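> Generate coordinates for the sequence data below:
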Amino acid sequence: MFSRLLLVLGLSCLAFAAQAERLKDIASIQGVRSNQLIGYGLVVGLNGTGDQTTQTPFTLQTFNNMLAQFGIKVPAGSGNVQLKNVAAVSVHADLPPFAKPGQTIDVTISSIGNSKSLRGGSLLMTQLKGIDGQTYAIAQGNLVVGGFDAEGRDGSKITVNVPSAGRIPSGATVERTVPSGFDQGNSLTLNLNRPDFTTAKHIVDRINDMLGPGVAQAIDGGSVRVSAPLDPNQRVDYMSVLENLEVQSGEAVAKVIINSRTGTIVIGQNVRVSPAAVTHGSLTVTITEDTQVSQPAPFSNGQTAVTPRSTVNAQQEAKPMFKFGPGTTLDEIVRAVNQVGAAPSDLMAILEALKQAGALQAELIVI
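The predicted model follows:
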C-alpha cells in the first residue's frame, strides 16, 4: 500500500503551488533531535598560560589523579606545584540524531580556571556524558583557538577575540547510540517549529488530500500525527517524500519589535493601524553664558567688576501632522514616517503612543 502512496506523493509535489514552504522547513519529527554532551578534562602543552594552581586547586587534583592512573605518585608536600602549561577545561558537544559508534563530532573547549589562553594546547582523552550519566563520546585532539593576547613588560596588553575557548573539529568519537524512536510504532508526530493552528490545518489537509482521510490528524496547534509504514526502509522513503511536500504556512502574528539599545525597529507585514492622527516635534533650548567687564568712569569712585550675561534661545521644529486611515498597511506606515523625517528614537515614541491609544493593531515587543 505505502509503495503506491510514495508514487502518488512524488507526483503531487510537482503540481503544488511554488510559493509554499517545504514541510521539512516548518516542522521536525518528534524524537529525531540532537542531545547535549558535557565533560571535564585537561588541556596540556600551553606556553605558560595555564592555570595558577594556588587559585585553582582542582587543576592540580585532576592532574594528580591522572598520574595515579599511570602508576605515578606525586611526592607529599608538593601542594604548591605550579602547572603553568596545564589548564582545567569543560568540554561540550551536540550529538546529532542517528549518530553511530565510530563517527566523529565537533567539540568546544572552554577554560574553567584562570588560564589566560588555550592557544597551542591539546586536550587529553575526555569522556563526554549525557544527562543520564552514560558516556556517549570520547574527545581528544589539538585545539583551534581563534583569539590571542599579548602583554608587554610595562603592563600594556592587547586581546583579540576570546583566547580562553577553542574548538576541535571532529574531535570526539561516538561510542554509544541514542535511541530515537523513529522506527517504533505505526505513526510519526510532526512538531511545528512555529506553532500555528492555520499551518497545522494546512498540513493535515495537504496530506489527507493525497493519502486519504484520517492519515494525518492534528493533535494541537503545534503537532500533527501521521500514519507511517512499519518497515524501516519504507518509512525512510515515505518521510523523504513527505518532508518535501509544499505546504502553505499560516500568516504570522502581527508584531512590532523594538530594540531600544541599538535603535532597531522591525514591523511585521500584518501590522495595521486604526484611524489616528499623529504629530511629533522637539523643542530645543540653548543657554549661552558670557561674561562682561564693567569699567567705571575716570576719576569716579566706582570699581571694575565682572558681570555675567546669559542668552536663552528656544527653537521648536515644525513637523506636520500625519493621519493614518482605516486599515493602514506597513507600506503606508513607513511612507508616512519617512515624510516627516522621524529618527528611530522618534519612531519608537510614535509606535508606543499608538499602542497606548489602542490604534496599533499589533503586539509591541521591546527587547
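
> drop to CA atoms for contacts and neighbour counts, all remaining ones
Noted.

> Residue 62 is in what secondary structure piece?
Assigning secondary structure by DSSP states H and E places residue 62 in helix 57-69.

> So what angle separates the directions of the next helix or strand after that helix and helix 57-69?
Elements were assigned by DSSP H and E; along the chain past helix 57-69, the next helix or strand is strand 87-95. Using axes from the mean of the first three to the mean of the last three Cα atoms, to 10 degrees, the interaxial angle of strand 87-95 with respect to helix 57-69 works out to 80 degrees.

> Show me the strands in the stretch 51-200 of the chain, by range?
Shown for the stretch 51-200 of the chain, the strands assigned by DSSP state E, counting those that start in this stretch span residues 87-95, 104-111, 122-129, 135-142, 148-151, 157-160, 165-174, 187-192.

> whoops, I mixed them up, the stretch 201-350 of the chain
Listed in chain order, the strands of the stretch 201-350 of the chain (DSSP E, counting those that start in this stretch) span residues 216-220, 223-227, 246-247, 255-259, 264-267, 272-273, 276-278, 283-294, 305-316, 322-324.

> Let's compare: structure for the following, please.
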Amino acid sequence: MKLLKVLILSLLLSPVVHAERLKDIADIQGVRDNQLIGYGLVVGLPGTGEKTRYTEQTFMTMLKNFGINLPSGVRPKIKNIAVVAVHADMPPFIKPGQTIDVTVSSLGEAKSLRGGSLLQTFLKGVDGKVYAIAQGSLVVSGFSADGMDGSKVVNNTPTVGRIPNGAIVEREVPSPFGTGDYLTFNLHDADFTTAKRTAEAINNLLGPGIARALDASSIQVTAPRDVSQRVAYLSTLENIQVEQADEAAKVIVNSRTGTIVVGKDVRLLPAAITHGGLTVTIAESPQVSQPNALANGNTAVTQNSNINVSQADRRMFMFNPGTTLDELVRAVNMVGAAPSDVLAILEALKVAGALHGQLIVI
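Next up, the predicted model:
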C-alpha cells in the first residue's frame, strides 16, 4: 500500500448544519448516575473457586454471622467459593424497591465464576451508606478448560459475570432537581458558540431572559418551583432543536495503529513538501585475523563494515493558500508515504506553521 494502513477522513463533504435536540447534547446539572460497590462471596462453583487466606476469613465471618463457630484449627475446604467485587450504577430518580443490574468480578485466584451464585452483598455509595442489596445467580459468558498436560483454553472472561436486576434499591439518592429557581444544562462538548445558540433557542421559545449562558459549558434556565410543572417544563426544553457549532480544526493521529482522522476544516498555508526516500544500510561482517606462523602475534577478530546509502527518486509538492484536505491526501498518496512518514510530515507542517488546525497524537 502506498499510504496508510488505515486512513479515515471525516467530513470530507461540504459543511452540513445539523440541529440536535437539547437532550442529546446536554445533561441537567445534578441529575446523574451514582456508583455503588460491595464485597461478597460467590458460592456453588464446580471446583473453580479458590482457597486463600482472605477467602477463608470472609467465609468464617459469614458463618459467625449465622451463629456457626468451627473448632479451632479447622480449615474448611472451599474450592467452590470465590471472593468478588460487586459494582453497579444507580440511575437518577430510582426509588426503593426497584432493581438495577450488577457486575460481579473475581478478586482472587478463582478460575471461573460460571455456575455460581452471589450471596447477599451490601452495595455502598461514596458516603459509606448502603443504597442497594445484591444477590442472585450469575450469567457468565466466558469459560475455561484445563488439560492434564497443562494446556488451557480460555474463551472471553470467565471471572466476570452479570446479574440482571440483581440488586434491590433500599435508599433513594437525594436530587437537586426539585429545588431552587433555576436549572442548569451542561453541554457534553463545551463550546461558546453552542452555549450561546442554546440560550437563544430557549429564549426564542419561552421569552427573553429565561436562559443565559454562564460559560462554554453551562446554560442557566429559570424554572418553576412546583415539581409537576417543572417536569412538563423540562419535557418541552429537552426537545428544543439546537444547531451545534462546528468543531475546531483537528488532526487526530493514533501513533500505535496508524489511524489518522482529519477534520473538514483543516487547511494548509503555502508550503512545499518533499518525502526523501533516503536509505542507510550498515552491515557488519566479522573477520578473523590470523598472524603468520613465524610472526610473534595473537589471533584477533576484526570488524569489516559495509555502509550503503541509497536515495529514491521522490518529488516535491507545492501547496497553494487554502489547500483542502482532499488535495493534501491525494498529494501524500502520490508521495507514497508510510503511516510513520505521514505523521512526520504533519508534525513538520505544524512546526512550520503551515497546518491550520490542531495536531493531536494519541
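
> picking that back up, now render the strands of the stretch 51-200 of structure 1 as TSV, adding mean neighbour count.
Formatted as TSV, these follow (neighbours: other Cα atoms under 10 Å):
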stretch	mean neighbour count
strand 87-95	23
strand 104-111	21
strand 122-129	20
strand 135-142	21
strand 148-151	12
strand 157-160	10
strand 165-174	20
strand 187-192	22
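
> quick one: which of those strands is nearest residue 207 of structure 1?
In terms of Cα to Cα, the element of the strands of the stretch 51-200 of structure 1 nearest to residue 207 of structure 1 is strand 187-192, at 12.1 Å.

> post-alignment, that closest one versus structure 2, mean distance?
On superposition with structure 2, the mean distance recorded for strand 187-192 of structure 1 (mean Cα distance after the TM-score superposition for structure 1) is 0.6 Å.

> which residues in structure 2 does that strand align to?
Using TM-score structural alignment, strand 187-192 of structure 1 corresponds to residues 182-187 of structure 2.

> contacting residues around the matching stretch?
Residues from elsewhere that reach stretch 182-187 of structure 2, judged by Cα atoms under 8 Å, 6 or more residues apart in numbering: 25-29, 177, 195, 217-224.

> Report the buried members of those residues.
In terms of neighbour count (16 or more other Cα atoms under 10 Å), the buried residues within these are 25-29, 177, 195, 217-221, 223-224.

> Redo those residues as CSV? Include distance to residue 253 of structure 2.
Shown next, in CSV, are these (distance: Cα to Cα, whole Å):
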residue, distance to residue 253 of structure 2
25, 25
26, 28
27, 29
28, 33
29, 33
177, 41
195, 28
217, 26
218, 30
219, 33
220, 36
221, 39
223, 44
224, 47
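
> longest single helix anywhere in structure 1?
helix 197-211 (DSSP state H).

> Buried residues of that one, list them for me.
Of the residues in helix 197-211 of structure 1, those buried under the neighbour-count criterion (16+ other Cα under 10 Å) are 197, 199, 200, 201, 202, 203, 204, 205, 206, 207, 208, 211.

> try stretch 231-238 of structure 1
Along stretch 231-238 of structure 1, the positions that meet the burial threshold by neighbour count (16+ other Cα under 10 Å) are 235, 238.

> same deal with stretch 255-275 of structure 2?
Within stretch 255-275 of structure 2, the residues that qualify as buried are 258-269, 271, 273, 275, counting by 16+ other Cα under 10 Å.

> So which bit of structure 1 is that stretch matched to?
Going by TM-score structural alignment: stretch 255-275 of structure 2 matches residues 260-280.
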